[in-house]
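Peer 1: here are the coordinates; sequence isn't available:
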């Protein structure tokens, strides 16, 4: 080893001994690992890979690797992350509102409190779509069929407890249908849900716009409603409220770090993620996927998640889901 290389390495190790974590400049050379607790092709997968690209684009990470582990609204991936990544300062897991809903409905033994909150990244609302050849043309058509025979309408989306599942239950309750009779078909990932919608295996599908965008633009899917409080700029999709249904629910996504990392290591990850969200690659991802930037970090993010758990639990209880 040349003398100048040795001195740089010694300085880095000295910093590690003093703080318990490598400084951001040193961590940039490390390989980050991002666990996506869902199958490929869905919102979490798109988010994780967009973040990885942004981390590299911003110079916050030298390399990023990904692993997909779907099932149980992210709980299977969460369990793996909690058990396998303990103490790893270079590991992160994508998560979001869907995971909270899934943990509430499934009562999994693993909890988010075992991992380390890093940052909320984006927010978006659920879009409901029909396959192009659907006999339904509008949300009103879907509601009429729901009223006549709740089981005849198959709702396709993410795992049980996903925001699109909650929205369907909210709509049923809103129009006088027993929410427990909603025929919801859960899928392990966005790719599976998309295939089911395109194949006509479900009547109507719900998810974030980013998952459906290419199929909407190609005419293979027809968007009929969005769960936003008002129309989203650039999207010609009526809101549920605009259509006369008091259904509004948002989706958001973020990242957690491994259990057992130090406060300094947590802050290093926060700094890296914030740096990534200021990159050109991230700005392009926001525009491409129709995401609203919603960066929230550290303790503020932790408190937000606690509040979301309470809010979702109340909505789901009211809708007969728990």
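Peer 2: Good, I have the coordinates. These numbers come from a predicted model, not from an experiment. Residues are numbered from 1 along each chain as shown.

Peer 1: can we go C-alpha only for contacts and neighbour counts from here?
Peer 2: OK.

Peer 1: in the stretch 201-322 of the chain, which spans are strands?
Peer 2: Along the stretch 201-322 of the chain, the segments classed as strands by DSSP state E, counting those that start in this stretch run 204-208, 221-226, 250-257, 292-297.

Peer 1: elements contacting the second one?
Peer 2: Contact here means 3 or more C-alpha pairs under 8 Å, 6 or more residues apart in numbering; DSSP states H and E; on that basis strand 221-226 packs against strand 116-131, helix 209-217.

Peer 1: angle of it against strand 116-131?
Peer 2: Strand 221-226 and strand 116-131 are oriented at 120 degrees to each other (axes from the mean of the first three to the mean of the last three C-alpha atoms, to 10 degrees).

Peer 1: Strand 221-226 vs strand 204-208, what angle?
Peer 2: Using the same axes, to 10 degrees: strand 221-226 against strand 204-208 is 70 degrees.

Peer 1: Now do strand 221-226 against strand 250-257, angle only.
Peer 2: 100 degrees.

Peer 1: Could you find the closest non-adjacent residue to residue 52?
Peer 2: Here the nearest residue to residue 52 in space, its sequence neighbours aside, is residue 64; by C-alpha to C-alpha, 6 or more residues apart in numbering that works out to 5.8 Å.

Peer 1: in the helix or strand that neighbour falls within, what counts as buried?
Peer 2: For residue 64, the enclosing helix or strand under DSSP states H and E is strand 63-68. Residues 63, 64, 67, 68 are the ones in strand 63-68 that count as buried (16 or more other C-alpha atoms under 10 Å).

Peer 1: which helices and strands does that strand pack with?
Peer 2: Applying 3+ C-alpha pairs under 8 Å, 6+ apart, we find strand 63-68 packed against strand 31-36, helix 43-57.

Peer 1: Put this next to the previous one:
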């Protein structure tokens, strides 16, 4: 489901789950040292006037504590991603400085986004985990701060969504479900995570592909997976959408039936065999709940290059590969300009969908 929210200020330092200091934000002016062996482009050390888009040499990085913000409460997807980054960076010895995680929850991640863009502007030692859910948070919360204002570094992981129905449901295929959703939208009670999140976005995309009115879909938002599971089992919901791992236990037990997954290839979500994709079911829809990492605006070109190199090296490390295996995350890596282009295309696509289902504008 979507990232849970809670009390701001939990911070861990030096290890994945160790408690630490409060949420105070410190602006640092780090001494930047030009290191020829790290140079990614000609031109020597970055000057004060350089921006993140110009050619410049990489700098030594990090030179002080590296802080990773999870813009959600402890326990959610962004939090687990930040803490996994912390552990992998430390265990791989790619950094000798300490790595600290702190939480800034609220408003679909937009409170954390606002802090990164304003208070942390120009501070290359402040990074934030983000993802598709934040695009919806910006739109539905009418945030004055946009994801386009950050410095994209990389996409990291992704998870497929799954569409499920109760085992006793008359629907055995996605096409049967969508035929009824198109003919009589109010006959289908959909459930999922928070309004404007990945789950509702997928339903909107699916309705559009099926020729149904996205705004007519009846969607009930739940704050956690337990609530939607109970609603499915009690018959209050016709169908529900969540991350593929969310309902795998109930699919495996025979209490739910998985109709389709949202990625490019079918995966086993508990049925003992791959569940077909939405595309294989006849609808041109593909959606991954991706997560990535960004830096504040206003950092220098050499700093941007050094951060990208650090995350590239992390992605290649044995420690990160083990993290993907342990967390059952799909590798969804792209960095630098490729990540920037992906952020922009996803922002345009998801904002359009949210407008079509009546959550934007």
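Peer 2: Looks like it came in fine. Keep in mind the model is a prediction, meaning the values are calculated, not measured.

Peer 1: And the TM-score, once the two are fitted together?
Peer 2: Here the TM-score for the pair of chains, by TM-score structural alignment, normalised by the length of structure 1, is 0.76; 304 aligned residues with a C-alpha RMSD of 3.6 Å.

Peer 1: circling back to that earlier point, what distance do you get for the equivalent of the residue nearest to residue 52 of structure 1 over in structure 2 to residue 350 of structure 2?
Peer 2: Aligned counterpart of residue 64 of structure 1 in structure 2: residue 99 (TM-score structural alignment). Computed as C-alpha to C-alpha, to the nearest Å, the residue 99 of structure 2 to residue 350 of structure 2 distance reads 32 Å.

Peer 1: With residue 182 of structure 2 instead?
Peer 2: From residue 182 of structure 2 over to residue 350 of structure 2 the distance is 22 Å, taken as C-alpha to C-alpha.

Peer 1: cool, and residue 183 of structure 2?
Peer 2: 25 Å.

Peer 1: got it, and residue 314 of structure 2?
Peer 2: To residue 350 of structure 2, residue 314 of structure 2 is 29 Å away according to C-alpha to C-alpha.

Peer 1: more neighbours, the two?
Peer 2: Applying other C-alpha atoms under 10 Å to residue 314 of structure 2 and residue 350 shows that residue 350 carries more neighbours, namely 23 against 19.

Peer 1: which secondary structure elements does the longest helix belonging to structure 2 contact?
Peer 2: As assigned by DSSP state H, the longest helix anywhere in structure 2 is helix 336-356. Packing contacts for helix 336-356 of structure 2, counted by 3+ C-alpha pairs under 8 Å, 6+ apart, involve helix 132-140, strand 151-166, helix 198-209.

Peer 1: ok and the helix or strand following the longest one relative to strand 239-243, angle-wise?
Peer 2: Put plainly, it is strand 151-166 of structure 2. Toward the C-terminus, strand 151-166 of structure 2 is succeeded by helix 174-183 as the next helix or strand (DSSP H and E). Put simply, helix 174-183 of structure 2 runs at 120 degrees to strand 239-243, going by the same axes, to 10 degrees.

Peer 1: which secondary structure elements does helix 174-183 of structure 2 contact?
Peer 2: So helix 174-183 of structure 2, by 3+ C-alpha pairs under 8 Å, 6+ apart, packs with helix 198-209.

Peer 1: how far apart are the helix it packs on and its match in structure 1?
Peer 2: After superposition onto structure 1, helix 198-209 of structure 2 sits on average 2.3 Å from its aligned residues (mean C-alpha distance after the TM-score superposition for structure 1).

Peer 1: what comes up buried for the helix or strand just after that helix?
Peer 2: Next in sequence after helix 198-209 of structure 2, counting helices and strands by DSSP H and E, comes strand 218-221. For strand 218-221 of structure 2, the neighbour count (16+ other C-alpha under 10 Å) marks 219, 220, 221 as buried.

Peer 1: Equivalent analysis for stretch 230-248 of structure 2, please.
Peer 2: 231-233, 237-248.

Peer 1: what's near enough to touch the residue mapped onto residue 205 of structure 2 from structure 1?
Peer 2: Per TM-score structural alignment, the equivalent position to residue 205 of structure 2 in structure 1 is residue 170. Each residue near residue 170 of structure 1 by C-alpha atoms under 8 Å, 6 or more residues apart in numbering is listed here: 179, 247, 319.

Peer 1: Out of those residues, which are shared with structure 2?
Peer 2: On the basis of both residues aligned by TM-score structural alignment, their matches' C-alpha atoms under 8 Å, what survives of the contacts of residue 170 of structure 1 in structure 2 is 179, 247.

Peer 1: Same list as before, the contacts of residue 170 of structure 1 that is, but in a markdown table and with neighbour count included.
Peer 2: Below are the contacts of residue 170 of structure 1 laid out as a markdown table (neighbours: other C-alpha atoms under 10 Å):
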| residue | neighbour count |
| --- | --- |
| 179 | 22 |
| 247 | 23 |
| 319 | 21 |
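
Peer 1: and of the contacts of residue 170 of structure 1, the nearest to residue 32 of structure 1?
Peer 2: Each of the contacts of residue 170 of structure 1 was scored against residue 32 of structure 1 by C-alpha to C-alpha, and residue 247 proved nearest at 38.7 Å.

Peer 1: Name the nearest residue to residue 13 of structure 1, ignoring sequence neighbours.
Peer 2: Among residues not flanking residue 13 of structure 1 along the chain, residue 22 sits closest, at 7.8 Å (C-alpha to C-alpha, 6+ apart).

Peer 1: from memory that neighbour sits against residue 9, does it?
Peer 2: No. Using C-alpha atoms under 8 Å, residue 22 of structure 1 is not in contact with residue 9, being 11.3 Å away.

Peer 1: Neighbour count for these two, which is higher?
Peer 2: residue 22 (21 against 13).

Peer 1: give the contact list for that one.
Peer 2: By C-alpha under 8 Å, 6+ apart, the contact list for residue 22 of structure 1 reads 12, 13, 15, 16, 265.

Peer 1: The last one and residue 118 of structure 1: what is the separation?
Peer 2: From residue 265 of structure 1 over to residue 118 of structure 1 the distance is 10 Å, taken as C-alpha to C-alpha.

Peer 1: shared neighbours of these two, anything?
Peer 2: Contacts common to residue 265 of structure 1 and residue 118, judged by C-alpha under 8 Å, 6+ apart, are absent.
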